[in-house]
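> coords below, sequence missing:
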């Protein structure tokens, strides 16, 4: 059996060596390509992060300003309502005091 394989051993060894010579540099190149892809992915995400941050900041700013105006208007309305209730109270108190004077 060994006699059948013996003439092909040189070709087999040279084939294995040839595959290793081709495979090792390609493996390193593939690793470099993967590393470059990862770097590009991080670079893109950082670039995108700045635009997303600016959009979110602008959105929060407009939301804050709208809430601020809404609450300012509500405070103004409540102050007007308070003034009206104070006037009603003092008018009723004055009427009651007048009633007490007239009806001892």
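Received the coordinates, thanks. Computed from a predicted structure; not experimentally measured.

> When you work out contacts or count neighbours from here on, use the C-alpha atoms and nothing else.
OK.

> How many residues are close by residue 45?
13 (other CA atoms under 10 Å).

> Helices along this structure, start to end?
Using DSSP state H, the helices of the chain run over residues 2-5, 9-102.

> Can you tell me which of these is packed in deepest?
Stretch with highest mean neighbour count among the helices of the chain: helix 9-102 (a mean of 12; mean count of other CA atoms under 10 Å).

> so what secondary structure elements neighbour it?
The helices and strands touching helix 9-102, judged by 3 or more CA pairs under 8 Å, 6 or more residues apart in numbering; DSSP states H and E, number zero.

> In addition, the following structure is provided for comparison:
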């Protein structure tokens, strides 16, 4: 995204809780920029469609994690069954 440098001339007053303001100030400080610049960048980069896509990706990742866990558990059961069969075969051969 190309950002054309313009002089800020418009003011927006926003009410927020003490906690929200503190979080905003903390995030701006961690980013090394002013609160105003943090808000301006947030406006430039926030895209509801991208947020929805990220949420969908998070859902896919969670489903993949569940699927991997189920596959791992099925493999563990299969290996245990193979081991039980192997022991039974060894026992039958010894008898």
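Ah, there it is. None of these values were measured; they are calculated from a predicted model.

> how about residue 66 of structure 2, what's its partner in structure 1?
Here residue 66 of structure 2 is matched to residue 28 in structure 1, going by TM-score structural alignment.

> distance from stretch 30-40 of structure 1 to structure 2 after superposition?
For stretch 30-40 of structure 1, the mean deviation from structure 2 after alignment is 0.8 Å (mean CA distance after the TM-score superposition for structure 1).

> how far is that stretch from where the chain is centred?
26 Å (CA atoms, centre = their mean, to the nearest Å).

> what do you get for stretch 7-17 of structure 1?
On CA atoms, centre = their mean, the centre of stretch 7-17 of structure 1 falls 59 Å from that of its chain.

> try stretch 40-54 of structure 1
For stretch 40-54 of structure 1, the distance to the chain centre is 11 Å (CA atoms, centre = their mean).

> Would you mind measuring from the equivalent of residue 43 of structure 2 over in structure 1 to residue 53 of structure 1?
Mapped onto structure 1 by TM-score structural alignment, residue 43 of structure 2 lines up with residue 6. The gap separating residue 6 of structure 1 from residue 53 of structure 1 is 70 Å, by CA to CA, to the nearest Å.
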